[in-house]
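Trainee: Could you work out the structure for the sequence below:
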Amino acid sequence: MMINCRKVLSPQGWLENQTICIDKGIITTIKPQTSDASGSKTVELLAPGFIDIQVNGGGGFLLNQQTDANAVEQIFYAHQRFGTTAMLPTLITDSEAKMQEATCAIAIARKSLPNAIVGVHFEGPWLSRARKGVHPERYIRAPKESELAMLRATGLGQVLVTLAPENVAPAVIRELVEDGIIVFLGHSAATAEQTCAALDAGATGFTHLFNAMSPMQSREPGMVGAALAAPNAYAGLIVDGYHVDPICCKVAARALGKERICLVTDAMALAASEATQMPFFETTITKSDNRLTTPDGTLAGSCLTMIDAVRNTVKHCNIALEDALYMASTTPATALDLQQSQGSIAVGQQANFVALDQQLQVTEVYQAGQPTFENSGA
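Mentor: Model prediction:
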C-alpha cells in the first residue's frame, strides 16, 4: 500500500511530496513522490496517530459505568474518528471490585485491539481527599496489597497509575516502578519535597498538570513547581480552554518543551457524543459550551478529542503545529515506552496516521496502514 502526502511530519520535521510505503501494517519506505505513485491516495497533511494516555470515556460510554471489553472498544472507536490510534482507557477512583472488572475488560479488549488499547490508566484510588476533584471521596484510600497485585496482572499492556505521593510511600512507588508500572503524580496536596521524593523513587510524570495539585507559590513550590523544575518528568496537559489558562500552557511548554508534554483529553462519556448530560456516581455531569461540570460547578473531566487539543494548542497557545502534533503522538509514546513502534512516521513504525486538511479537520485515519475513517465532508 502507498500513501502520497503533500506534507508529512517526520522525526526530522516536515517533508513535502512524499510517498509512504506500507507492508503488513509497518512503514517500509518514505521517499520523494514519483510519477509511478500517481495513482495512489494523496493526502494534504499526514501526522502520526494520536496517543491519549488519559481517556475515561467517549461516545456515550464511561469505563467506570460500563466496565466490559465492548465498552473499552466503543470508547476507542469513538475517539478514533478524531485521530486517536492508541489510548489508555482510564478508570477513575472506584471500588476494588470495579478495578478488578477493569483489569479483565482491558485484558479482553487487548486481545482484539492490542496496538490500539495499549494499556490501562488507574487514576486513583490512592489520591488526596483535599485535591480529589470529582473523584468520589468514599473510595479514596491507601494502597492494599490485593490492589497492587492487580496492576501486575498479565495482559494489561502498559499500566499507568496516578497517585498522591503524600499518601503513598516512596518505597511503594519504587516497588511499582521495579515491576514495570508507570507512576504519575496527581490529585495531590504534596509539598515539593514530597513530590521530589516520589520522583527520586521512580515516578516519571504528572497527571493533568496544574489541575488538582498543590500550586506553585513563592516560598511553597508545591507539586506544580516541582513538576516545572523536574529535569526528566512528563506532564499531561488538558488544553480545552477551561482546565488551564493558555498563559499557564505557554509556561509549561517553555519549561518542559514538546518532548515532555503529553496532550490528553481526560474525556468523559460526553466526548465524541451528542449527549449533554450523564450520571456520575451520586451526581450528574452536564455539558455546556463544551465545558463539563457537576451541579456545584466543579470541572468534571472534558469532552475534548485529541484533534481538539491539537487545534487549541495551536490557536490559543501560539505553539507551532508540528510541536502540538508531537505532544499528541511522539511524547506520549515515549512516556509509555512505546517509541520503538508508535508515535512517529518513520521506517519500522506502525502505520498509524491521521490525515488533516488545511483547517486541521481530520480527513482520514489509518490504523496499521488500513483506512478506518474517512470524512468526505472535510
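
Trainee: Please make it C-alpha for all contacts and neighbour counts, starting now.
Mentor: OK.

Trainee: Next SSE downstream of the longest strand anywhere in the chain?
Mentor: Longest strand in the chain, counting residues (DSSP state E): strand 13-23. Counting by DSSP states H and E, the element after strand 13-23 in chain order, helix or strand, is strand 26-32.

Trainee: So what's the gap between that following strand and the chain middle?
Mentor: 27 Å (Cα atoms, centre = their mean, to the nearest Å).

Trainee: in stretch 190-202, what's buried?
Mentor: Of all the residues in stretch 190-202, those buried under the rule 16 or more other Cα atoms under 10 Å are 190-192, 194-199, 201-202.

Trainee: Buried ones in the longest strand of the chain, by neighbour count?
Mentor: For strand 13-23, by 16+ other Cα under 10 Å, it's 15-22.

Trainee: Can I get these in TSV including distance to Val161?
Mentor: TSV is the format used below for these (distance: Cα to Cα, whole Å):
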residue	distance to Val161
Leu15	37
Glu16	40
Asn17	42
Gln18	40
Thr19	39
Ile20	36
Cys21	37
Ile22	35
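
Trainee: ok, of these, which one's closest to Ala320?
Mentor: Leu15 (15.7 Å; Cα to Cα).

Trainee: Can you name the residues that contact the closest one?
Mentor: Applying Cα atoms under 8 Å, 6 or more residues apart in numbering, we find Leu15 in contact with 7-9.

Trainee: hmm, back to that, distance to Phe82 added to the buried residues of stretch 190-202, as TSV?
Mentor: Shown next, in TSV, are those (distance: Cα to Cα, whole Å):
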residue	distance to Phe82
Ala190	35
Thr191	38
Ala192	37
Gln194	38
Thr195	34
Cys196	36
Ala197	38
Ala198	35
Leu199	33
Ala201	36
Gly202	33
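
Trainee: ok so, going back, what angle separates the longest strand of the chain from strand 26-32?
Mentor: 130 degrees (axes from the mean of the first three to the mean of the last three Cα atoms, to 10 degrees).

Trainee: here's the other one to compare against:
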Amino acid sequence: MPYHAIAARNVFDGISVLNDHAVIVDGCHIVDVVPRASVPESMPVHALRGDAWLAPGFIDVQVNGGGDVLFNDTPTSAGILAIAAAHRRFGTTGLLPTLISDTPDKMRTAMAAAQSAASENPAVLGIHFEGPFLSPDKPGVHDQEMFRAPTPSDLELLTSWPSGNVLVTLAPERVPLDFIRELSLAGVRVSLGHSMATYEQTQEALAAGLTGFTHLYNAMRPLGSRDPGPIAAALEAPAAWFGMIVDGAHVTPEMLRLALRGAAHPMLVTDAMPPVGGTKQTFTLYGQEISVRDGRCMRADGTLAGAAIDMASSVRNAVRDLHLPLTSALCFASTEPAEFLGLGTVLGRLAPGFRADMVAFDAPDIRILDTWIAGVPAAAHTHVAADA
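Mentor: Prediction:
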C-alpha cells in the first residue's frame, strides 16, 4: 500500500504518549509519527475511533501453542502459522514458537518448520527451544526422559539459523559453560529455566553470555535467606531480561511486584498452550491430557502445564494486578522483548525506520481492535475481546 496514515487519539510510540497523532506508513515501514493536523490532505488516513490507542505490536517469546495447535505435536510451518494467527487476535505481532523438551529429530524438524514459517509470515521471529538441557529436579510439565546433555550436533543445530532469533532455555548447572559461551557468541539468546543453579553458577552463566530468565520464579531454585539462587542473580543483573506470566496462577502479584524493583528488564510472556484462541479446553502433552480448570492449564496431578492467557490479557493484568502504568505494561509487551531479541532498532517502537508492527486497542480492558504486521492490517479480527 502506498503512503498512508493511521491516526489515534492516543499514540504510544514506545516512550511517550502522543495525543492526536498519526503514524505514516510506506509499505512495511514507518516513515514518520506526526500530529494529525500535519498529515497531508491527499494522504489516506485510517482514523481509530474514540479514545482508542495505537501502540507497538506485542512480542511474545514463549508460545507453545494456540488455536488448538501444540507446536510439539504439529512441528510444521502450517502449525506455526495457525498458532501465529490465533495470537494475532490478541495483539501479538511477533512471536517465537516454543518447543518443549523433545527428541533431537523433533528439534531439527521444528527448526526447519520455523525457518519456513518465517519466510512466509514476518510475525514468526525465530524459535524458542525450552529444553531439553534442563534439571530433573525442576521438570515442571516437561518429560524428564527427554532431558540430556548437549552434544556437538545440538550446538550445530542451534547456531544454524543466523538470520533468525533462536532462544534456548537451559539449566546452567547441567551444561558446560563453554556451551553457553559458544551459543552466545553465535548470536543465540540463552535463558535460565527449569534449573537448580546456585547464585554462583548463575553468575558464571551470566558472565558466559546468558541474558534471560524463563518464567521467573517458576521451576527454579527458590529465593532463600542464605541461598539466593538464580532469582537474586537475575534481579541484580541490569543486562538481563526475565519473563513474567501474569495470570495469577504461576506467580502471585506480590512476588512479581517485588521483581519489578530489581535491576533486570521485565518482559510479559504467555507460555500459551493450544486453548488460547482455540475452541477446545483440553489437549495432550507427552500423551497425557491437559485441561483448563479455573483459567489454568493443568495435568491430572495438578501440575501447571503452560498457561491459558494471551498477551492482551497479560497487559491488562499487569496494569490491574501489578499496579503498573499502561505505558509500562505496553513496554513490557513490546519494547523490552524486542531489545532482548536484539531487535530494538527495528521492532518495539513506533518511529521512523521501524517495521510497521502495531496494535490498536480500547483501554482500559485492552480490547483489540486491529493489528498491523509489516504494515498489513488484520481488520477481520476487529473487536475481539482480550479475554475471549
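
Trainee: Give me the TM-score for these two chains.
Mentor: Laid over one another, the chains give 0.96 as their TM-score (TM-score structural alignment, normalised by the length of structure 1), with 375 aligned residues with a Cα RMSD of 1.5 Å.

Trainee: can you tell me which of the contacts of Leu15 of structure 1 are in strands?
Mentor: Filtering these for strands - DSSP E - leaves 7-9.

Trainee: May I see those residues arranged in TSV, with distance to Ser112 of structure 1 and neighbour count as well?
Mentor: Listed next are those as TSV, based on distance: Cα to Cα, whole Å; neighbours: other Cα atoms under 10 Å:
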residue	distance to Ser112 of structure 1	neighbour count
Lys7	32	20
Val8	29	25
Leu9	29	21
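
Trainee: of those residues, closest to Gly155 of structure 1?
Mentor: Leu9 (32.2 Å).

Trainee: What's the closest one aligned with over in structure 2?
Mentor: When structure 2 is aligned by TM-score structural alignment, the residue opposite Leu9 of structure 1 is Phe12.

Trainee: Measure how buried the nearest residue to that match once chain neighbours are set aside is and give me the count.
Mentor: Of all residues not flanking Phe12 of structure 2 in the chain, Ala55 sits nearest, at 4.9 Å (Cα to Cα, 6 or more residues apart in numbering). When neighbours are defined as other Cα atoms under 10 Å, Ala55 of structure 2 has 26 of them.

Trainee: in what helix or strand does Ala55 of structure 2 lie?
Mentor: strand 53-56.

Trainee: That strand vs structure 1, average offset?
Mentor: Comparison of strand 53-56 of structure 2 with structure 1 after fitting gives an average deviation of 0.6 Å (mean Cα distance after the TM-score superposition for structure 1).

Trainee: corresponding residues in structure 1 for the helix or strand that that strand is followed by?
Mentor: The first helix or strand that comes after strand 53-56 of structure 2 along the chain, using DSSP H and E, is strand 58-63. Following TM-score structural alignment, the aligned partner range for strand 58-63 of structure 2 in structure 1 is 50-55.

Trainee: starting at the chain centroid, how far to that stretch?
Mentor: 2 Å.

Trainee: How about stretch 219-229 of structure 2?
Mentor: With Cα atoms, centre = their mean, you get 25 Å for stretch 219-229 of structure 2.

Trainee: In structure 1, point out the residues matching it.
Mentor: With TM-score structural alignment as the criterion, stretch 219-229 of structure 2 aligns to 212-222.

Trainee: Tell me the buried residues in that stretch?
Mentor: 212-216, 221-222.

Trainee: Please apply the same query to stretch 309-318 of structure 1.
Mentor: So, applying 16+ other Cα under 10 Å, buried residues of stretch 309-318 of structure 1: 309-314, 316-317.

Trainee: circling back to that earlier point, which strands and helices lie in contact with the strand holding Ala55 of structure 2?
Mentor: The contact analysis (3 or more Cα pairs under 8 Å, 6 or more residues apart in numbering; DSSP states H and E) places strand 53-56 of structure 2 against strand 4-12, strand 358-362.

Trainee: List the contacts of the lengthiest helix in structure 2.
Mentor: Taking DSSP state H as the criterion, structure 2 has its longest helix at helix 104-120. By Cα under 8 Å, 6+ apart, the residues outside helix 104-120 of structure 2 that reach it are 72, 75-78, 80-81, 97, 99, 124-127, 129, 154, 157, 161, 164.

Trainee: try it again with 10 Å
Mentor: 71-81, 84, 96-101, 103, 123-129, 131-132, 146, 153-154, 157-158, 160-161, 163-164, 166 (Cα atoms under 10 Å, 6 or more residues apart in numbering).

Trainee: Mind listing what's buried along it?
Mentor: Buried-residue list, helix 104-120 of structure 2, by 16+ other Cα under 10 Å: 107, 109-118.
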